[in-house]
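# Have a look; sequence and predicted model below, questions after that.
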Amino acid sequence: MDVLESGKMATKTLLSNKLRSALTMLGIVIGNASVIAMVGIGQGAQRFVAEQFESLGTNVLFVIPGNRDAQRTTVDLPKTLVLEDAKAIATQVPTVAKVAPQLQSRELVTYRNKNTYSSVVGTTPEYTAVRNFNPEEGRFFTQLDVKRNNQVVALGSDLAKRLFINQDPIGKYVRIKDVRFLVIGVMESKGSVLGTNYDDSALLPITTMASRIVGENSPYGVSLTFISISAKSDASVEAAQFQIQNLLRLRHKITREDDFSVQSQKDVLEIAGTVTSALTVMLAAIAGISLLVGGIGVMNIMLVSVTERTQEIGLRKALGATQHDVLIQFLIEAVMLSAAGGIVGTALGVGGILLISAFTPFQAGISPVAIALAVSISGGIGVVFGVVPARRAAQLDPIVALRSA
C-alpha cells in the first residue's frame, strides 16, 4: 500500500472521530499559539523599550552620581555632581551639543483647593532640546529666568489637567512647597518613559529649585540628581562619553574609583534589550512546554486508538497489509493531527498578536522564524510521539487481534 492510500485511510479515520481528533489537537493548538504569541509579545516589548529610549532625545548621555555599586544598592545616591560640573561639560567638551543639569524631588503642588504630589524638576532651557520635550502652550523658561531665579513653572500635560481641569493654566499661579509660581507653559504630552511619567511633572529654573525648594545641600554648589547630555552626532557619542569621564575625573581629583558613571542611551538600550530577549526566550520556553504536553496527548489518544481498532488492524494484516503499511498509517494519523493543530494554533497566535497590537502600546511582531519553528516542532511531535503507538499497532499478531475482537 502506498503512502497516498495510507493518507486517505488516515484522513477517513480521523474524520469519523471528529470530537476525539479535535480534543487531541487542542494541546498542539494551545502550544503553537502560545509560542508564537509569546515570541511576538517579546519582540513587541523590545520595540517598545527602544521607542521609549528614542523618545528621550537623540544621542543622549546620562551622567549619574555615585559609582555603579552605589547605584545598584543605594536608594539615596551620593551628591557627587554639582551644577559647575554641568557647566564645565558644556564649555570644555567639544563633542557635546547641549547639557541639561537636573535636580529633582517630589513635592506638593497646589492650585486653590486642589493638591497633588508630583515630580518637580529643576533644569535649564537646554532641557527641551536634550530631552526632546517642548511646550505645547505658552513657553519654556529662558536663561534670564534662570539667572534671576524667577518663580516660573512649566507644567506637564497631565498635571495641568488635574489641577486646572477645563481652565487655561497660562498666567495663573500654583504653589509648590508653599512657594508661589507663575505658570508660563504646558508641555506636550510625552507619556511614561521607563516608569517615569513626564506628563506629571513641574519644570522650574534650576536656580529657583535649588534656592526655594530643596536648598543648596552641597558645599561645592548646587548638587544635581543627574545630567542629561546630547552629543553632536551618533558618531561622536563614544568620544563624548570618554571626554566627559576624563573631565570629571580631573575636576573631582579622582585617582581610583569614579564617583559617577556616564551611560549612553545605547548602553542602557543594550541592557534593556538583553533583559527583554531573555524574557522572550523564557516565555517561549514556558509556552513550549504546552507543545510537549500536546505531544503526550497525541501519543495517549493514538494508544487508545490502537486498542480500539485491534479488529481493524488484525483484518488488514490478514488481508495482506505489512507491518510497514500499518506503521505508516498510524504515523500519518499522528502527523496529520499535529500538523493540523499547528496550523490552527498558528492562526490563533497570529490573531492574538494582531489584537495585542491593536489594543495595547506593544507593537507585537509576527515572527516568521517562530511560526516555522512552531509548526515544524508540532509536526515533529506527531512523528516522535506517534512512533510508539504506531509500532504497537504494526507488531500486533493478526490472529490474536482477530480473536480479541
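Received, thanks.
# C-alpha from now on. contacts and neighbour counts both.
Will do.
# Break down the protein into its strands, ranges please.
Applying DSSP state E to the chain gives strands spanning 60-65, 96-111, 114-123, 135-138, 152-155, 173-176, 179-187, 192-193, 196-197, 201-205, 226-231, 260-264.
# Serialize these to a markdown table and add fields for mean neighbour count and distance to residue 338.
A markdown table is the format used below for the strands of the chain (neighbours: other C-alpha atoms under 10 Å; distance: least, C-alpha to C-alpha, whole Å):
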| stretch | mean neighbour count | distance to residue 338 |
| --- | --- | --- |
| strand 60-65 | 24 | 50 |
| strand 96-111 | 21 | 57 |
| strand 114-123 | 20 | 55 |
| strand 135-138 | 16 | 56 |
| strand 152-155 | 26 | 58 |
| strand 173-176 | 20 | 65 |
| strand 179-187 | 21 | 55 |
| strand 192-193 | 14 | 43 |
| strand 196-197 | 14 | 46 |
| strand 201-205 | 28 | 54 |
| strand 226-231 | 26 | 54 |
| strand 260-264 | 20 | 48 |
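# this is the other structure I want to compare:
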Amino acid sequence: MDTVESIRMAVKTLTANKLRSSLTMLGMIIGNASVIAVIGIGQGAQRLAAEQFEALGPNVLFVVPGTRQARNRTFEIPKTLVLADAEAIAAQVPSVKGVAPQLQSQLTITYRGRNITNLVVGTTPQFLPVRSFDVARGRFITNLDIERNNQVVILGPDLATSLFRGANPIGQTIRIKNVAFNVIGVMRPKGAFLGSNQDDVAYVPISTMANRVVGRTSPYGLELTFISVSAQNPESIGAAVFQISNLLRQRHKITNEDDFAVDTQKDILSIVGTITGALTLMLAAIAGISLLVGGIGIMNIMLVSVTERTQEIGLRKAIGASQQDILVQFMIEAVILSAAGGLIGTLIGSGGVLLVAAITPLKATIAPVAVALAVGVSGGIGLFFGVVPARQAAQLDPIVALRSN
C-alpha cells in the first residue's frame, strides 16, 4: 500500500471519530499554544526592558551604596554614599559629563483632604540632563532652591492628575509629610521603568528633602539613595566606571570590600535579561509538560483504537496487507493527530502573542524558533508515542484478529 493511500485511510478513520480525535489533540493544542505564547511574551518583556533602559539616556551609570551582595542580605539601603561623594565625582572625574545625586523615600502627599503615598525624590538641577527628563509646565529645581532649602516641588504628570483632578497645579500648595510645598512645575510624561511609574513622582530640592522632610541620618554628611552619572560618550563609560571606583575607594579609605557599586545600563540589563530569560525558560518547560501529556493521550487513544479495530486489522492482513502497511497506517494516524494539534495550538498561541502586544506595553512578537520547536516537538512526540500502539497493531495474528468479537 502506498503512502498516499495510508494517509487517506488515516484521515478517514480519524474524521469518523471527530470528538475523540479533538479531545486527543487537546493536549498538543494547549502545549503548543502555551510554549509559543510564553516565549513570545518573555522576549517582549526583554525588549521592553531594553527600550526603557535606552530611554534613561545612552551613557547613564548608577552609583549605589553597598555591594550587590550586601543589598541582598538586608532590606535597608546602606548609608555609604553622601552628597560630598557626588560633588567629588562631578569635580574630579574627567570622563563624567553630569552628576545627579538622589535622596528618595515613599511619603504621604496631601492636598485638600486627598492623601496619596508616593515616591518623593530629592535631587539637583542636573537631574534633567543626566536622566533625560523634561519639564512640561513651570520650572525645575535651581541651585538657589537648594542653597535656601526652598520648599518647592515639581510633580510628575500622573501625580498632578491624581491630586488636582485636571486643575492647574502651578502655584498651589501641597503637604509632604506635613511640610508645606509650593508646586512650581509639572514634568513631561516619561513612562514606566521596570514596573515603576516615573510619572507618579514628586521632585524637591535635595537639601530640603534632607533637612525638612526625612532628616539626616548619616554622620558623614547628607546621605544619598544613589547617584546618577552620565558619561561623556559611550566610549568613556568604562573609563568612568574605573575612575569613579578609584575615587570613592580613596574617599572611603577602602582596603578590602567596596561599600558601593557602579552599575552600567549594560550590567543592569544583563541582570534583567538573565531573570526574564530564566523565568521564560521555566514557564516554557512547564508548558512543555502538556506536550508530554498530550503524547501520552495519543498513545492511550491509539491503543484503544487498536483494540476496537482488531477485526479490521485481521481482515486487512488476510487480504494481503503486510505488517509494514499496518505499522505505517497507525503511525500516520498518530502523527496527524499531533501535527494537527500542533498547528491549531500554534495559531492560538500566535493569536495570544499578538493580542498581548496590542493591549499591553510588552513588545511581544511571534518567535519563529518557538513555532518551529513547538510544531517539531509535537510531531516528534506523536511519532514517538505512536510507535507502541502501531507495533501492537502490526503484530496481531490475522486469524486470532478475525476470530475476536
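Right, received. Where do you want to start? All figures in this text were calculated on a predicted structure; none of them were measured in a lab.
# Quick check: which of the strands of the first structure is nearest to residue 345 of the first structure?
Closest to residue 345 of the first structure of those, according to C-alpha to C-alpha: strand 192-193, at 34.2 Å.
# how far away is the counterpart of residue 199 of the second structure in the first structure from residue 112 of the first structure?
By TM-score structural alignment, residue 199 of the second structure lines up with residue 199 in the first structure. Here residue 199 of the first structure is placed at a distance of 21 Å from residue 112 of the first structure (C-alpha to C-alpha, to the nearest Å).
# Which of these two has more residues huddled nearby?
Each of residue 199 of the first structure and residue 112 has its neighbours counted (other C-alpha atoms under 10 Å); residue 199 has more, 22 against 10.
# Contact partners for the more buried one?
Residues in contact with residue 199 of the first structure (C-alpha atoms under 8 Å, 6 or more residues apart in numbering) are 155, 156, 157, 158, 159, 187, 188, 189, 190, 191, 192.
# Show me which of those are buried.
By neighbour count, with 16 or more other C-alpha atoms under 10 Å, the contacts of residue 199 of the first structure hold 155, 156, 157, 158, 159, 187, 188, 189, 190, 191 as buried.
# Isn't the fifth one up against residue 198?
No - Residue 159 of the first structure sits out of contact with residue 198 when judged by C-alpha atoms under 8 Å, with a separation of 9.5 Å.
# how about residue 332 of the first structure, what does it touch?
Residue 332 of the first structure makes contacts with 6, 7, 10, as judged by C-alpha under 8 Å, 6+ apart.
# neighbours around the closest residue to residue 251 of the second structure other than its chain neighbours, how many?
Distances taken as C-alpha to C-alpha, 6 or more residues apart in numbering place residue 85 nearest to residue 251 of the second structure, at 7.8 Å, with adjacent residues excluded. By the criterion of other C-alpha under 10 Å, residue 85 of the second structure has 22 neighbours.
# and what of residue 12 of the second structure?
Residue 12 of the second structure: 12 surrounding residues under other C-alpha under 10 Å.
# Measure how far stretch 122-141 of the first structure is from the centre of its chain, please.
28 Å (C-alpha atoms, centre = their mean, to the nearest Å).
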